[in-house]
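**Q** I'll drop the sequence and a predicted model, then ask my questions.
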Amino acid sequence: MKPSYTFLTTLLGSLGVIPFATATYLNWQNETFLGWSGHELFSTYSAMILSFLSGALWGQLVHKQVSTFGKWLLLSTKLIALAAWLALLMHTTALAIALLLLGFMSIFWLEVRANTLIQPSHSHYFNMRFVITLVVCVLHLLMLYPHY
């Protein structure tokens, strides 16, 4: 990654966590925003971001030589994202959030495994992605906590 993009990538990645944190706060305070509960906001935003990450990774790897395992992993991340969207449509937000959590962990794991296929010199990017993914996963767990 070019040094000029490092700050922008970090800034945009960090700003992307704000809606997760805001929705988690709204959920824990039993508040709404424009008539939407924290669960609804969180799960919808999470599904959009997971779909984006999945599509971006798919786009990076679709023309690369990927192992059979990698192909199955790519397919499984798409299936997890679709299952999460289906759970959202069925209004089972706890299941959707659990599936989205699994999706974020899977996408990160796949992206790290595919690192050598994409560009192996992105250590700053993967450090940032690890921290952001960790924060997002913890927020998913906080969203599930009151339910169990």
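**A** Cool, got the structure. Numbering: from 1, shown residues only.

**Q** from now on I want contacts and neighbour counts done on CA atoms only, so please keep to that.
**A** Fine.

**Q** apart from its chain neighbours, what residue comes closest to Y25?
**A** In space, not counting the residues next to it along the chain, Y25 is nearest to G38; the distance is 7.4 Å by Cα to Cα, 6 or more residues apart in numbering.

**Q** so that neighbour touches F20, yeah?
**A** No: under the criterion of Cα atoms under 8 Å, G38 lies out of contact with F20, with a separation of 9.2 Å.

**Q** quick check: longest helix in this protein by residues?
**A** helix 38-61 (DSSP state H).

**Q** adding another structure so you can compare the two:
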Amino acid sequence: MASGNQTSPVRKTRLFDALAYLGLLPFVLGILMQATGVEVFGVGGRLWFAAYSAVILSFLCGIWWGGALNRVAHRHRIALAVLSNLVCVGGWVALLLYRTPWALPLLALGYAFVVTAEARLNPNLPRLYDYFRTRSRVTYLVIGCHLIMIVTILFTD
């Protein structure tokens, strides 16, 4: 029987995989709020969606920051640290522009950049491959949610 330190990476990441998929729910809720005109705590679907998107994009970049901090010998360490900050600032700018047509495409581009850069810069430990495969899948679903929200806004505004 395997000890606690010898469990498979797949087993170690089940909770994180589940949380990644559960993280899609606020995106879907924002789309539904926009489509129905419902507000929660005085916040409409468009702001709900953009704010949550900016926060999650920053969270993903924070993982790069942590990887750069903890993996001193990583050959892309400086790039990860700088890019994490640039993408976070881009997400913040998009949030400030949430009422404009530029916000959601800018946020979606941020996610597309993150998933593409992760494939090239390889900031993650190889033993976490299964988790980051899940995260890539969820990121594509998030980009899809952005496209659905853009269409929803076109029909509701």
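**A** Thanks, I have it. Treat the numbers as computed from the prediction; the structure is a model and nothing was measured.

**Q** TM-score for the pair, please.
**A** For these two chains in superposition, a TM-score of 0.82 is obtained (TM-score structural alignment, normalised by the length of the first structure); 145 aligned residues with a Cα RMSD of 2.5 Å.

**Q** returning to that earlier point: show me what contacts the corresponding residue of the second structure for the residue nearest to Y25 of the first structure?
**A** Matched across to the second structure, G38 of the first structure falls on G45, judged by TM-score structural alignment. With contacts defined as Cα atoms under 8 Å, 6 or more residues apart in numbering, G45 of the second structure is in contact with 29-35, 37-39.

**Q** list only buried entries from these.
**A** Taking 16 or more other Cα atoms under 10 Å as the criterion, what is buried in the contacts of G45 of the second structure is 30-31, 33-35.

**Q** next, format those residues as a markdown table and append secondary structure.
**A** As requested, those are arranged in a markdown table below (DSSP: H, G, I helix; E, B strand; the rest coil):
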| residue | secondary structure |
| --- | --- |
| G30 | helix |
| I31 | helix |
| M33 | helix |
| Q34 | helix |
| A35 | helix |
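
**Q** and which of those is nearest to K12 of the second structure?
**A** The shortest gap between K12 of the second structure and any of these belongs to G30, at 30.7 Å (Cα to Cα).

**Q** quick one: the helices in the second structure?
**A** When secondary structure is read from DSSP H, the second structure shows helices at 9-12, 14-22, 25-36, 45-70, 77-96, 103-121, 129-156.

**Q** in the first structure, which residues correspond to the second one?
**A** Looking back up the chat, that one is helix 14-22 of the second structure. The counterpart of helix 14-22 of the second structure in the first structure, counting by TM-score structural alignment, spans residues 7-15.

**Q** go through that stretch and flag the buried ones.
**A** For stretch 7-15 of the first structure, the buried set under the neighbour-count rule, 16+ other Cα under 10 Å, comprises 9-10, 13.

**Q** need the residues you listed in TSV with distance to H91 of the first structure, can you?
**A** Output for the buried residues of stretch 7-15 of the first structure, formatted as TSV (distance: Cα to Cα, whole Å):
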residue	distance to H91 of the first structure
T9	33
T10	33
G13	28
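
**Q** average gap between the match of helix 14-22 of the second structure and the second structure?
**A** Following the fit onto the second structure, the mean deviation recorded for stretch 7-15 of the first structure is 1.0 Å by mean Cα distance after the TM-score superposition for the first structure.

**Q** L57 of the second structure corresponds to which position in the first structure?
**A** Aligned against the first structure - with TM-score structural alignment as the criterion - L57 of the second structure pairs with L50.

**Q** how much space is there between that match and V112 of the first structure?
**A** Using Cα to Cα, to the nearest Å, we find L50 of the first structure at a distance of 16 Å from V112 of the first structure.
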